[in-house]
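Undergrad: Quick one: sequence and predicted model below, then my questions.
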Amino acid sequence: MKKILLAAALLVGVSFTTFAQSTGSANRFSIGLEGGAPIGDAADFYNAVIGGSIKFEHPIATSTAFTLSAGYSAYLGKTVAGIKNPSYTAIPIKAGIKYHFTEGFYGEGQLGAAIGTKSGSKVAFAYAPGIGYDFGGGVDIGLRYEGWAIKTNNGLGNSNSVTLSQIAARLAFSF
């Protein structure tokens, strides 16, 4: 089901980019460093989140762009009751819409998947609403909430949904 949702989001995005009128703006790429603070249940097992990402933006209307991003994120495990929790690493791939409210200030929403990098890891449904400011000259800073919903199995035939959540910041350089 998650793969179908991701495919649908990508198809809608590609449709928008194919049929949208040109706004005169150019496509942009950005490379960013990311850091986050785990929140909710994730804060009980992880100290911090670090990573990086690449993002592509394609204008689809005045002040609006379709985005595609991919990256690498690591939830760094913390020691709980003398036991070191292992880190959890994933490759998040997301598509979204970015809207500029003013020349620099924007809001963005993204949906996608976070693909675990370790053997036996599951694919999580990823969602990330956020805000940011484009300072011009290629510097952009964003702040977002990001959640990864993962279905787990307790080994007794019962499935459960767990969400790894974070408040994250991204410092990016665009070109």
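TA: Received the coordinates, thanks.

Undergrad: drop to CA atoms for contacts and neighbour counts, all remaining ones
TA: OK.

Undergrad: And the contacts of stretch 66-80?
TA: 13, 16-17, 38, 44-60, 84-98 (CA atoms under 8 Å, 6 or more residues apart in numbering).

Undergrad: wait, doesn't residue 54 sit right on residue 28?
TA: No - counting by CA atoms under 8 Å, residue 28 is not a contact partner of residue 54; they are 10.6 Å apart.

Undergrad: Between those two, which is the more surrounded one?
TA: Neighbour totals were compared for residue 54 and residue 28, and residue 54 leads with 18 against 15 (other CA atoms under 10 Å).

Undergrad: following the host helix or strand of the more buried one, which helix or strand shows up next?
TA: Following DSSP states H and E, the helix or strand that holds residue 54 is strand 46-61. Once strand 46-61 ends, the next helix or strand along the chain (criterion: DSSP H and E) is strand 64-77.

Undergrad: In addition, the following structure is provided for comparison:
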Amino acid sequence: MFKFRLLLFAILSFYATILKAQNTTNLSIGAEIGLPSGNFSGISAIGTGGSIKFDLPISNQLAISLNGGFMNFFGRRNQVLMVKDLTYIPLKAGLKYYLSEGFYAEAQLGAGIPINETQKTLAIWSPGIGNIFKLRNKGLLDVGLRYEGWTGKNDNIQLLNSSNTKGFAGLRIAYALEL
């Protein structure tokens, strides 16, 4: 029994040392801006939204990221064209790799769940980079820049967007807390 307790204590001590060396878990809430590119810019000029992101470290330089939010791309409107807004709830998961202190590269995959009845669920892929800045109040500022592609067919706007991928450059500015 004594050997079992000693072994358990040694394992827990080793595990605590590893956890102390890892990055901390972050929870961030932020605003998002999307600037459509390619054919997508023909039906929307800008997208805005917000998101909540959870980063769970698995090593000193690698973390799993979970991201959920809301994104609305405003449809272009003029005398001839009346495109409805594209409103989605993007749910993504991916990996975040820290290249240096605060600076990271990230890749995410997920799904875009439509709010509008006429839209379909889309596959999402997103590579990006970002930096985390420490603030005076012990919080963090997370600024990320990414390219995001939403792949899937929407029959109601096929004439205006012949591509199956709606791509945009995204900017996320978020306030993060270390948990």
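TA: Alright, I've got the coordinates. A quick note: this is a predicted structure, and the numbers were derived from the prediction, not measured.

Undergrad: re the thing from before, emit the ChimeraX select command for whichever of the contacts of stretch 66-80 of the first structure are buried.
TA: Filtering these down to the buried ones (16 or more other CA atoms under 10 Å) takes a single ChimeraX command:
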select :13,16,17,38,45,46,47,48,49,50,51,52,53,54,55,56,57,58,59,60,85,88,89,90,91,92,93,94,95,96,97,98
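
Undergrad: The strand holding residue 54 of the first structure packs against which elements?
TA: In terms of contacts (3 or more CA pairs under 8 Å, 6 or more residues apart in numbering; DSSP states H and E), strand 46-61 of the first structure is packed against helix 2-19, strand 28-39, strand 64-77.

Undergrad: how does it look with 6 Å?
TA: The contact analysis (3 or more CA pairs under 6 Å, 6 or more residues apart in numbering; DSSP states H and E) places strand 46-61 of the first structure against strand 28-39, strand 64-77.

Undergrad: which bit of the second structure covers that strand?
TA: Per the alignment by TM-score structural alignment, strand 46-61 of the first structure matches residues 44-59 in the second structure.

Undergrad: Tell me which residue is most central in the second structure.
TA: Nearest to the geometric centre of the second structure sits residue 67, at 4.8 Å (CA atoms, centre = their mean).

Undergrad: thinking again about what came up before, wait, which of the helices and strands packed on strand 46-61 of the first structure is closest to residue 174 of the first structure?
TA: strand 28-39 (3.9 Å; CA to CA).

Undergrad: With the second structure overlaid, how far apart is the closest one on average?
TA: Following superposition, strand 28-39 of the first structure is found to deviate from the second structure by 0.6 Å on average (mean CA distance after the TM-score superposition for the first structure).

Undergrad: which part of the first structure lines up with stretch 80-94 of the second structure?
TA: Here stretch 80-94 of the second structure aligns to the first structure at residues 82-96, judged by TM-score structural alignment.

Undergrad: ok, and what's touching the matching stretch?
TA: Contact partners of stretch 82-96 of the first structure, identified using CA atoms under 6 Å, 6 or more residues apart in numbering, comprise 66-79, 109-117.
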